[in-house]
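1. Sequence and predicted structure, then a few things I'm wondering about:
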Amino acid sequence: MAASSDDNDELPSLDLFQDPAGFYPPEKPPSFTTYLMKNGRHINLRLVGHSPLWGHLLWNAGQVVAQYLEENTQQLVQGKNILELGAGAGLPSLVASLLGAKQVVVTDYPDNELIVNLRHNIDLNLAAQDMPNIVAEGFLWGSSADALTAHLEKGSSTFDVLILADILFNHSEHNKLLDTVTGCLKRTSDSVALVFFTPYRPWLLERDLNFFKMARSSGLLVDKIMEQTMDKVMFENDPGDETLRRTVFGYTVKWDL
């Protein structure tokens, strides 16, 4: 028997698929930070509010490799095609773009929020340029790089410089990461992958370093070029040797030609 209109008026309004108010924690808002270049220019960075891919942090290695690019601009930046992997907020790529790179392709995992944020940082810092020399793309390590090399001038299919900053902790992805390095690094003696990292889990340092063993086994030359101990540790309450957890190690990976 159909219910009367009076009966319907007394029934509660139910939506079995609607979560109650406050069921999910509120999204964290983005945060903001500034990097001061040696020439006095400020780079303003927006960091996503939270990311399971760790894109919400400005990692120490990203800052140190940015400084390294500033100190070696003529050799590593000017007139170069540069690719950054796992870029987060994209600091090293922004520095390279401002210092005269020919073309910079800055990438991270193809998560919409991460890529939109990278493009926001590009627009925020490079809007005054008539022809920006930097683009952001989503990219899965080990996959085809055709969409990345499409941004290079005709006849170019590889990059002069690769930037890998604080991404070696992804141990299960080392094979794919190395595939991308060997597939994207131009086969010349001057081409180089800059691999900078901090062992945030010191007890897994050997697994971090295994990437370089794999690189050597693939016929690449690996050299340690620097280490820099930061003033503060990023994660104060984490276990393990604190000095290691605030030290950035820098390596170069090149072709053995």
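-> Great, that's in hand.

2. rest of the way, CA atoms for contacts and neighbours
-> OK.

3. Which residue ranges of this structure form helices?
-> 5-10, 60-71, 73-76, 91-98, 112-126, 146-149, 174-184, 205-217, 242-245 (DSSP state H).

4. then this one, side by side with the first:
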Amino acid sequence: MALTSRLTLTGPDTNDPEDYLSSSLGIIFPDDVTNQHGDADHGLLYTSPHLPNPLQFSLANVTEEKERHLFSHYLWNSSLVLAELIEAGTLDLSIPWSGLGGKLSEFDVTGLETIELGAGTALPSIMGGLMGSKRVVVTDYPAPEVIKTLKENVLRGVDKKNGVEGRYKLEEVVVEGHGWGELGTELAEGNKNRFDRVLVADCLWMPWQHANLRKSVGWFLREDERARAWVVAGFHTGREKMRGFFDAEKLAEEGLEVERLWERDCDGEEREWVEDRGVEDISVRKRWLAVSVLRRIRKSE
């Protein structure tokens, strides 16, 4: 089943010719896929057969140019992939999977504490909260409109009535602003090395922020051999812009290393990670995402 099949656009109808053209792209270009969803006027419904109710998402109505350039007012395919893996791993579902030798069950969040960086709509965090996470912390760029909408989505989404029966274990939900690499805040100082899982979805398209993002991942991830960071990112802005995040030496500066890194497309097909695939047609590369599992560097025996 296609990755985006669980999404339904909500809100007013539009007569904008651009919208008619956009809706026809799948017919004109059958390999094309939408990788960003919703806008300030049109929210989203996310429907899973494993949740008792659809999840409702509003999108932030950002007006400042700096905030618009962060693109946090959309739901991206990376969030859909990460939510799908969390759901399948926790409920032991059968989905297309190879994971380069890893087990899908490693995405089980039962009883864990999670934090999401650059959350956007926070779908992966909400899915985790409904599947059995114990504590969920959700962060994004500290812009008032972004955080306001994020809080509304998260608090509405993680309501117990939406949880999986017998699995809902949520004890605390926190939604706050966090600028990557800004570690002197109350949030950062009170949660250093606190989390079993750090979630990152579609945050690698800004290479100038890779160092700060690595800093935040290393800061919040628990000092435990079982702790993991899950980083999923699309290639829609080009592979060369996002691949530098995985530089081994720079990850090591934050006490991190790549455990597994592979590529997955919007239909669940998987292949090995390659740093350079040459010229990639945009309609093809939009279909693919990098999926990675980071861990603490293991000490030599």
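-> Noted; the coordinates are in hand. If you're wondering where the values come from, they're calculated on a predicted model, not measured in any experiment.

5. highest average neighbour count across the helices of structure 1?
-> Comparing those by mean neighbour count (mean count of other Cα atoms under 10 Å), helix 91-98 ranks first with a mean of 25.

6. how far apart are it and its match in structure 2?
-> Average distance, helix 91-98 of structure 1 versus aligned residues of structure 2 after superposition (mean Cα distance after the TM-score superposition for structure 1): 0.6 Å.

7. Could you find the counterpart of residue 123 of structure 1 in structure 2?
-> Aligning on TM-score structural alignment places residue 123 of structure 1 opposite residue 155 in structure 2.

8. ok, now which ones touch that match?
-> Applying Cα atoms under 8 Å, 6 or more residues apart in numbering to residue 155 of structure 2 gives the contacts residue 173.

9. From residue 73 of structure 2, how far off is it?
-> For residue 155 of structure 2, the distance to residue 73 of structure 2 equals 17 Å [Cα to Cα, to the nearest Å].

10. Next: residue 208 of structure 2.
-> 20 Å.

11. more neighbours, the two?
-> Neighbours around residue 208 of structure 2 and residue 73, counted as other Cα atoms under 10 Å, are more numerous at residue 73. The numbers are 25 against 12.

12. From residue 62 of structure 2, how far out is that one?
-> According to Cα to Cα, residue 73 of structure 2 stands 7 Å off from residue 62 of structure 2.

13. Then residue 123 of structure 2?
-> 19 Å.

14. Alignment lookup: residue 44 of structure 2 to structure 1.
-> So, by TM-score structural alignment, residue 44 of structure 2 is matched to residue 33.

15. just checking, its match touches residue 48?
-> No: Residue 33 of structure 1 is not in contact with residue 48 according to Cα atoms under 8 Å; the separation is 11.4 Å.

16. picking up where we left off before, find residues that contact each of residue 73 and residue 62 of structure 2.
-> residue 146.

17. which position in structure 2 aligns with residue 251 of structure 1?
-> By TM-score structural alignment, residue 251 of structure 1 lines up with residue 292.

18. so its match touches residue 262, yeah?
-> Yes: in this structure residue 292 of structure 2 lies within contact range of residue 262 using Cα under 8 Å: 6.5 Å.

19. neighbour count winner among these two?
-> residue 292 (21 against 18).

20. Which position in structure 2 pairs with residue 98 of structure 1?
-> Under the alignment by TM-score structural alignment, residue 98 of structure 1 pairs with residue 130 in structure 2.

21. cool, residue 109 of structure 1 as well?
-> Using TM-score structural alignment, residue 109 of structure 1 pairs with residue 141 in structure 2.

22. With residue 184 of structure 1 instead?
-> Checking TM-score structural alignment: residue 184 of structure 1 goes with residue 220.

23. Ok, residue 137 of structure 1 next?
-> In structure 2, residue 137 of structure 1 lands on residue 176 (TM-score structural alignment).

24. Quick check: closest non-adjacent residue to its match.
-> Once flanking residues are discounted, residue 176 of structure 2 sits nearest to residue 139: 5.1 Å by Cα to Cα, 6 or more residues apart in numbering.

25. what's around that neighbour, how many residues?
-> Neighbours around residue 139 of structure 2, by other Cα under 10 Å: 24.

26. And it, how close does it get to residue 216 of structure 2?
-> Taking Cα to Cα, one finds residue 139 of structure 2 at 11 Å from residue 216 of structure 2.

27. Name all residues that make contact with residue 49 of structure 1.
-> Counting by Cα under 8 Å, 6+ apart, residue 49 of structure 1 has contacts 27, 28, 29, 30, 31, 56.

28. make it 7 Å
-> 28, 29, 30, 31, 56 (Cα atoms under 7 Å, 6 or more residues apart in numbering).

29. Also residue 140 of structure 1?
-> 109, 110.

30. The same query, at a cut-off of 10 Å, please.
-> Residues in contact with residue 140 of structure 1 (Cα atoms under 10 Å, 6 or more residues apart in numbering) are 85, 86, 107, 108, 109, 110, 176, 177, 180.
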